[in-house]
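**Q** Kindly return the folded structure for what I paste below:
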Amino acid sequence: MTNKKMILATLLVATLSACSKPKDAAPQSGPAKVAAAVAERRDVPVVLVAQGNVVPINQVDIRPQVSSTVRTVEISEGQNVKAGQLLFTLDAREDQSALDRSAAMIRKTEADLLLAEQTLRRNQELAKSGFISPSAVDTSQSQVDSLRAELAAARLDFKTNTVKVSYYRIAAPFAGRAGAISVHPGSLVQPGSTAPMLTLVQLDPIQIEFTAPERDLPQLLATQAKGELVARARLADGGERAGRVVFIDNTVDRSAGTIKLKAEFANADHQLWPGLFARVEVDAGVQRDAVLIPAEAVLNGPDRRFVYVLQPDGTVKDQTVTIARIVSEQAVVDGLPAGTRVVREGGQNLRPGAKVTVTGNAPRNRAASEAGA
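**A** As a prediction, this is how the structure comes out:
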């Protein structure tokens, strides 16, 4: 028993002695390996890319201007119609009777006026010879003047009734595509009804409404002053359609910091449909002496964007930058001088002041080079 206790004591002392020895220090890691790129200064095309909505240039709800019943529906739902094409006819019998009565009144008054003018000329000849008194001539003249006024009033009534009768024939105000028809022959229609008889939408040409950042407004206005702002729409089938910017809003949306624009496109094949989302690209000129770096060199911080700048002593320093736009995987930045060497790859785990080893410089992007050439 004593021998066992002595053995246990010996093992315990050996264990404590081993634990009391200092641990070897952890091996120190070397400088982080990174890839570098050089900020370049060159002219780059300014292409604004935005997601917009297709909107018609003209869209109108067809409603009656008089209370009546529908006699005929001259088109089908979804039909393409021409400007001036007849859409509906209404029951116009009452106002048509008033129009016919106005026409008859004109003919009667014209006949009465013709007779009164003949009488006036005859009385004027008789008055010269002294066969009748001058008062008889004055009476004839008064009758002629009265009938002339009645004729003018009758003609005005005829014009008024003609306008009223025209309300019973409803035609398309412009060429477009008809929507759903909500009335049928015999339906009662009224000017104050909630639902329109149909909605007519112009499809060719058509527009795309989109927004651009307010910082691009000076460039847009400068390019517009030199000529048309060329726009391109990307179609659902992958095709492209050329157009032009026709509208720049007169105010900036302060809440969003954007400006509203509209681009117009030919749309004979109806590929651009009202309400669709569409990608728009606008050629807004050329930005002179822009500073470009690879887009992956820009890192996102909690409240800013920055890059790591290589220092002469092999360390890095963070530098705040602002991205104006991305051009072929190259970021156009503000706040960085041209010629500055920045960390392109490997900056995610760095801290300001960290030592780094550059393993290679980033090759210049071919597409960006061609764009800036």
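
**Q** contacts and neighbour counts: CA atoms only from here.
**A** OK.

**Q** Would you agree A116 is in contact with S140?
**A** Yes - the pair A116 / S140 is scored as a contact, 6.9 Å apart, by CA atoms under 8 Å.

**Q** Tell me which residue is most central in the chain.
**A** Closest to where the C-alpha atoms of the chain average out (CA atoms, centre = their mean) is E209, at 0.9 Å.

**Q** With adjacent residues omitted, what lies nearest to that one?
**A** K262 (4.5 Å; CA to CA, 6 or more residues apart in numbering).

**Q** Surely the one you found and L229 touch.
**A** No - the criterion here is CA under 8 Å, and K262 misses it with L229 at 10.8 Å.

**Q** all strands of the stretch 251-373 of the chain, in order?
**A** Secondary structure of the stretch 251-373 of the chain (DSSP state E, counting those that start in this stretch): strands at 258-265, 277-294, 299-300, 305-310, 316-327, 330-334, 341-345, 356-361.

**Q** Let's see this one next, to set against the first:
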Amino acid sequence: MRRRTAVLIVLAMAAAIGGGASIFLRWVDPETAQAIALPAPKVPVVAEKISKSNVPIYLRGVGTVIAYNTVVVRSQIQGQITRIAFTEGQPVRAGDLLAQIDPRPYQAQLDQTIATRNRDQAQLTNAQANLGRYTELGNKGFATPQLLDTQKAQVAQLESAIKADEALIEASQIQLEYTRLTSPISGITGIRQIDVGNIIHPTDPNGLVVVTQIEPISVIFTLPEGDLPKIQEQMAKGHLKVLAYSQDDKIKLDEGTLALVDNEILQTTGTIRLRANFPNRGHRLWPGELVNAHLLLETRSGGVTVASSAVQQGPNGPYVYVVGQDGTVQMRSVTVEQSNDGRDLIDSGLQAEETVVVDGQYRLQPGSAVQLLEGTAARADELESSVQRAIP
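**A** Take a look at the predicted model:
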């Protein structure tokens, strides 16, 4: 009996279809010279099963942090600074003392106006007493009408002088109060612009210090004008939440609410400006800071999401590899609504409970048989894929 031999020939054919390579194995019987194709080896991949969940829909824009109020603390009088009562960068409340101007000249002016008022008051008291006596004498025929009229005029003149004195006293008291430079708002002090011993003037351009209110605070950001109808529709239902993130979108800074949609569209950029208010109790938002604003438009119930790594870009747009019941994969075009935190919300193209490949796509082509990796093997395959993608 002739001895049968089997020759196993491995033909490796690298095909640039789908960016992968297919390996075909054939077994050739030397007696019949018939080639029998063997199943191609399964491609190891990492996959996940799609599930539905409530997915927040965000509109994202770049914004600038704007202080509610910024005040340059200036003096309303001229004088020498005798005391600085704050530290640069210190939180202050409205009415807190920031600096003291030498009050002695203004106290002396107040004392002088008070003394003048007291003198005029004494003269008025005497004139009123004389008027009373002249009136009594006039009733008895011992005083002329002219004398009575003169005395009445003197009393009226002194009464007017006292009113003027009272006004001067009030003005002097205000001037004396101006020697105390206080914060008009609650906020954070900036860099001090003048030192103790210097003369401060009302015309000084930099004043004493700038106080900036940072709690609460605002962010002004822009979005494409095409988003305006959706924003107006959701605003009609209630307040919209806005999240502020750092420029790299990794650090959440604060949560606030949308306060204003600007009353005009910027024609040069085709965008609309919006203003959001934040409590900023942690002082993580700082005036002038650039941040990313995420406007929560709505929460979609039963949304289909996949890992962002599952979505590939092809000549016809985004697609994924879907694993079928027979263990092979097929390309499926999808529509991505948004990407957030490494997950893509799929608007169309996928259904719940389907399985998609999230790593290892570079070795696949339509119809490839796959082996689903899990646990440690999946992590190792992800690492290998990362290395392969990094190689030019």
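
**Q** Now the TM-score, please.
**A** Overlay of the two chains. TM-score (TM-score structural alignment, normalised by the length of structure 1): 0.65; 311 aligned residues with a CA RMSD of 4.7 Å.

**Q** aligned partner of the residue nearest to E209 of structure 1 in structure 2?
**A** Aligning on TM-score structural alignment places K262 of structure 1 opposite A276 in structure 2.

**Q** contacting residues around its match?
**A** Residues in contact with A276 of structure 2 (CA atoms under 8 Å, 6 or more residues apart in numbering) are 218-220, 242, 256-260.

**Q** Of these, which ones are shared with structure 1?
**A** Retained contacts for the contacts of A276 of structure 2 in structure 1, judged by both residues aligned by TM-score structural alignment, their matches' CA atoms under 8 Å, are 218-220, 258-260.

**Q** Mind listing the shared neighbours of K262 and L229 of structure 1?
**A** V245.

**Q** which SSE is the alignment partner in structure 1 of D165 of structure 2 in?
**A** Matched to structure 1 by TM-score structural alignment, D165 of structure 2 sits across from A154. When elements are assigned from DSSP states H and E, A154 of structure 1 belongs to helix 134-166.

**Q** how far apart are that helix and its match in structure 2?
**A** Here the mean offset of helix 134-166 of structure 1 against structure 2 after fitting is 1.5 Å, by mean CA distance after the TM-score superposition for structure 1.

**Q** coming back round to it: please identify the deepest-packed of the strands of the stretch 251-373 of structure 1.
**A** Comparing the strands of the stretch 251-373 of structure 1 by mean neighbour count (mean count of other CA atoms under 10 Å), strand 341-345 comes out on top with a mean of 25.

**Q** From the contact counts, what lies against it?
**A** Where contact means 3 or more CA pairs under 8 Å, 6 or more residues apart in numbering; DSSP states H and E, strand 341-345 of structure 1 is packed against strand 32-38, strand 305-310.

**Q** mind putting those in JSON lines, distance to A367 of structure 1 included?
**A** Formatted as JSON lines, those follow (distance: least, CA to CA, whole Å):
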{"stretch": "strand 32-38", "distance to A367 of structure 1": "16"}
{"stretch": "strand 305-310", "distance to A367 of structure 1": "22"}
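
**Q** Of those, which is nearest Q85 of structure 1?
**A** strand 305-310 (59.0 Å; CA to CA).

**Q** tell me what the closest one is packed against?
**A** Under the contact rule (3+ CA pairs under 8 Å, 6+ apart), strand 305-310 of structure 1 is packed against strand 299-300, strand 316-327, strand 341-345.

**Q** repeat that for 10 Å
**A** Contact partners of strand 305-310 of structure 1 among helices and strands, from 3 or more CA pairs under 10 Å, 6 or more residues apart in numbering; DSSP states H and E: strand 32-38, strand 299-300, strand 316-327, strand 341-345, strand 356-361.

**Q** on that earlier part again, any idea how far the residue nearest to the centre of structure 1 is from R215 of structure 1?
**A** Using CA to CA, to the nearest Å, E209 of structure 1 is found at 18 Å from R215 of structure 1.

**Q** follow-up on the earlier one: do you know which of the helices and strands packed on strand 341-345 of structure 1 lies nearest E329 of structure 1?
**A** When those are compared by CA to CA, strand 32-38 sits nearest E329 of structure 1, at 13.3 Å.

**Q** helices or strands next to the helix or strand just after the closest one in the packing?
**A** Moving toward the C-terminus from strand 32-38 of structure 1, the next helix or strand (DSSP H and E) is strand 40-56. Judged by 3+ CA pairs under 10 Å, 6+ apart, strand 40-56 of structure 1 is in contact with strand 206-213, helix 217-226, strand 230-234, strand 258-265, strand 277-294, strand 316-327, strand 330-334, helix 366-372.

**Q** and the fourth one with strand 206-213, angle?
**A** Read that as strand 258-265 of structure 1. Going by axes from the mean of the first three to the mean of the last three CA atoms, to 10 degrees, strand 258-265 of structure 1 is angled at 150 degrees with respect to strand 206-213.

**Q** post-alignment, strand 258-265 of structure 1 versus structure 2, mean distance?
**A** Strand 258-265 of structure 1: mean distance to aligned residues in structure 2 after superposition is 2.4 Å, counting by mean CA distance after the TM-score superposition for structure 1.

**Q** What is the equivalent residue in structure 2 for the residue nearest to the centre of structure 1?
**A** Superposed on structure 2 with TM-score structural alignment, E209 of structure 1 falls opposite I220.
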